[in-house]
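**Student:** Please work out how this folds:
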Amino acid sequence: MQSTEKIACIIVAAGRGSRMSTQNDSSPKQYRDLGGKTVLQRTLEAILASEQVNLVLPVIHPEDGDAYKDAASALSDPRLMAPVMGGATRQASVACGLKALEDDVPDYVLIHDAARPFITPEVIKDAITALQNGAQAALPAVPVADTLKRANANQQVVETVDRSNLWTAQTPQGFPYALIWQAHQCAIRQNIDSFTDDTALIEWQGKAVTITTGDPQNIKLTTLKDMTNAQEQLAMKHLADLGDIRVGTGYDVHAFEEGDAVILGGITIPHTQKLKGHSDADVGLHALTDAIFGALADGDIGSHFPPSDMQWKGAASDQFLKYAIERVHKRGGMVAHLDLTLICESPKIGPHREEMRKQIAQICDLPIGRVAVKATTSEKLGFTGRKEGIAAQACATIRLPFED
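**Tutor:** Presented below is the predicted three-dimensional model:
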């Protein structure tokens, strides 16, 4: 049975993140790029992934309106409320968010750091369950695993600290809305603004805080090293999600006919002849296209672009390769590597190899390091040895999500 309780989540995004500032970049960390999205966008998406959360309220810095608009532009979830402006401290910003919820009072409120983009629905669910079971405050946390040392001002160890029953606090921290709003108002009346997290206000009020399940991956991005680690964490997760690794091969051949240039690997090479074909006869791109279709188990170039269809008469072959790449992306996958071998006596491929690699990489939107172009002769044997045409072999490695 679905709960009828209203649950809001305040995203605290008004900080400046000074510990991550460099000479070249002083932008707030929540608006920095993390794997193609801002940190804040990833955090908002992670919170919105929880079906238990009914309202999401960002609290931002007054100077960050445009940055927030850009960060949230891809999000259309109706649960995402318009942002409110924060205060001079984290505590003051949370109070601004709590006050803004007075017009739409929730039963429970979660308070989450914008710089924790790896929060999971499981951590959120455990905090909410604790509140529903009567907890006055829910604190996701992980037990301290490392040995703790206390040092003096000279950085000399003075004692080893017993780590028993010590926990590393995380967010989102959860509360009955009325209780945490009352605690903040009490602190405001007494001009106290030094609390670094919201459970500290509950402790200050003499009430109990319940530890709930945290997650070691739910890190707060504070330093440049944290950001580097987060980038690596995302990259590893992305590769793990694309664990269906496939390899496809392609082969194509085109004969020579009268002309003055050949189109190979997406570039034009002056020559005494040209290649004969329904399209521009780029034997290299055709082989690569078929290799991708093979890896997808998705027919071949002829089934997608039949020679009988006059719309492809003289067509540039880069559109065939782009289409094959799009088919990979529509399946949620990526192209990991392309390898092309051209077989001919002439023209000489070596002088044009790097230009071909660059062009193929541009067509496929790949780093050039993921594109290989090689050439060989057939030792004057067969039709290629007699200079009657050019053959091409290709191999494509792609990564796809595992299908059910």
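**Student:** CA only for contacts and neighbour counts going forward, please
**Tutor:** Noted.
**Student:** ok, Asp127 - contacts?
**Tutor:** Asp isn't right for residue 127; it's Ala. 138-140, 172-174, 212-213 (Cα atoms under 8 Å, 6 or more residues apart in numbering).
**Student:** So which bits of the helix or strand where it lies are buried?
**Tutor:** Per DSSP states H and E, Ala127 falls inside helix 121-132. For helix 121-132, the neighbour count (16 or more other Cα atoms under 10 Å) marks 121, 123-128, 130-132 as buried.
**Student:** hmm, back to that, between all of the contacts of Ala127, which two are at the greatest distance?
**Tutor:** By the measure Cα to Cα, Gly174 and Thr213 form the most distant pair in those, at 12.3 Å.
**Student:** Neighbour count for those two, which is higher?
**Tutor:** Ranked by neighbour count (other Cα atoms under 10 Å), Gly174 and Thr213 place Gly174 first, with 33 against 17.
**Student:** The more buried one and Gln132 touch, don't they?
**Tutor:** No - using Cα atoms under 8 Å, Gly174 makes no contact with Gln132, being 10.5 Å away.
**Student:** which strands and helices sit next to the helix or strand where Thr168 lies?
**Tutor:** Taking DSSP H and E as the criterion, Thr168 maps to strand 167-169. Applying 3 or more Cα pairs under 8 Å, 6 or more residues apart in numbering; DSSP states H and E, we find strand 167-169 packed against strand 138-143.
**Student:** Second input sequence below; structure requested for side-by-side comparison:
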Amino acid sequence: MPDQKTIAVIIVAAGIGERMGGGPKQYRPLAGTPVLARTIAAFTARPDVTWVLPVLNPSHTDLYAALNLNGSKLLPAVGGAPTRQGSVLAGLEALAPHRPDLVLIQDAARPLIDDDTISGVLAALGEAALPVLPVTDTIKRSSDGRLAEGTEDRRTLFAAQTPQGFAYPAILDAHRRAASEPTEFTDDAAIAEWAGIPVTLTKGSPRNIKLTHPEDFERAERLLGGRPMETRTGTGYDVHPFEPGDAVWLGGVRIPHTARLKGHSDADAALHALTDALYGALGEGDIGTFFPPSDPHWKGAASSVFLEHAARLVAARGGRIVNLDITIVSEAPKISPHVPTMKAVIAETCGISPARVAIKATTSEKLGFVGRGEGLTSLATATVELPRGDD
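**Tutor:** Predicted coordinates:
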């Protein structure tokens, strides 16, 4: 490949990350650095890359601005489309004034992309090049997901990765033509194949994983080989009395009731206990330390704000939440019908899988203030992993 060729990189970051939970995955910290920042840096650091163009979800402009990324190679981000195919086309069109010779198209959710994989794509790039890994599992074919109808020859099957590389004019033309097709193409190599562009396969990397599910973040953390982790546990306790009203907030869910919980915020005792448990695992203070009840700004505030803050502190320390366990003690209202929704709300707020959240409800057998229906209480335990300190 002649040295004078200009190379542009499109970083496709317009997805909403709905399967991950906890907000857009491309902005979540990975070993202390946001995913999108890691992916962009992998390309801006290369001397052979001329421009890097992020394609964003239009609703994520503030999240992107907060990354504070800059550099002579980094072009102003452009808005994407509801589909990946549409977002890539938006990026290709935005590159038209620069007229690059070659373009690499990279998923933002592959932040562990390495120099060898990128160099392999560029070295093989005539009209199109695609990094792949051989499929090692036996692959079954089924039209209904229930009955096996055949076995594929895995010797002919390969798993596609990114970046996928192309001669810029050819892939721009192919994408423009594909935009009018009823078929939605799953990657850019498929569009090249449809357009008759030969695609050369190159060696991918087992490290070049795509972050799709919460467990993918855990695997990526391990692959990055950061500092040894240690397990920390914190506990939280909260109690609120009832006052006249028509609903209580518990676990981030509004539950109709003959009273409401009295407090400066929404008085969500479950989330308060859980927030304090996370602060405890971090060796920090409590809710009052960060959100003092004397501050009118927090009057009536949703307690999910407090929980989200505690979860962000875990991420900022390079840690991860392993498990959250809550016990709610109340005679009424009945909690169990709302547990699945509570788990979903807490998991999304903390950016973890609902499987890592446990919620239990019990009564006080008519004893004490809870038994008299004067209020309720919650207890919580949080287990987190944090990088091991020097102590």
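**Student:** now what about the TM-score between them?
**Tutor:** Superposed pair, TM-score by TM-score structural alignment, normalised by the length of structure 2: 0.57. Supporting alignment: 235 aligned residues with a Cα RMSD of 2.3 Å.
**Student:** quick revisit: and the helix holding Ala127 of structure 1 with strand 138-143, angle?
**Tutor:** With axes from the mean of the first three to the mean of the last three Cα atoms, to 10 degrees applied, the angle from helix 121-132 of structure 1 to strand 138-143 works out at 130 degrees.
**Student:** Do a quick rundown of the helices in the stretch 251-391 of structure 2.
**Tutor:** Ranges of helices within the stretch 251-391 of structure 2 are 269-282, 287-290, 304-316, 339-350, 368-371, based on DSSP state H, counting those that start in this stretch.
**Student:** Show me what counts as buried in the top strand by length along structure 1.
**Tutor:** Ordering each strand of structure 1 by length in residues (DSSP state E) puts strand 244-258 first. Buried residues in strand 244-258 of structure 1, defined by neighbour count with 16+ other Cα under 10 Å: 245-256.
**Student:** if we can go back for a sec, buried only: go through the contacts of Ala127 of structure 1 for me.
**Tutor:** Among the contacts of Ala127 of structure 1, those buried by neighbour count (16+ other Cα under 10 Å) are 138-140, 172-174, 212-213.
**Student:** Turn these into JSON lines, including distance to Ile292 of structure 1.
**Tutor:** Below are the buried ones among the contacts of Ala127 of structure 1 laid out as JSON lines (distance: Cα to Cα, whole Å):
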{"residue": "Ala138", "distance to Ile292 of structure 1": "50"}
{"residue": "Leu139", "distance to Ile292 of structure 1": "49"}
{"residue": "Pro140", "distance to Ile292 of structure 1": "45"}
{"residue": "Pro172", "distance to Ile292 of structure 1": "44"}
{"residue": "Gln173", "distance to Ile292 of structure 1": "47"}
{"residue": "Gly174", "distance to Ile292 of structure 1": "49"}
{"residue": "Thr212", "distance to Ile292 of structure 1": "47"}
{"residue": "Thr213", "distance to Ile292 of structure 1": "44"}
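**Student:** now, among those, which is nearest to Thr4 of structure 1?
**Tutor:** Thr4 of structure 1 has its nearest neighbour among these in Gly174, at 17.2 Å by Cα to Cα.
**Student:** Check the gap between that closest one and Asp226 of structure 1 for me.
**Tutor:** 25 Å (Cα to Cα, to the nearest Å).
**Student:** try Lys6 of structure 1
**Tutor:** Going from Lys6 of structure 1 to Asp226 of structure 1 by Cα to Cα gives 34 Å.
**Student:** Could you find the counterpart of Glu127 of structure 2 in structure 1?
**Tutor:** Using TM-score structural alignment, the equivalent of Glu127 of structure 2 in structure 1 is Gln136.
**Student:** got a list of what Leu324 of structure 2 touches?
**Tutor:** Counting by Cα under 8 Å, 6+ apart, Leu324 of structure 2 touches 274, 356-358, 380-383.
**Student:** who wins for neighbours among those?
**Tutor:** Busiest of the contacts of Leu324 of structure 2 [other Cα under 10 Å] is Leu274, holding 30 neighbours.
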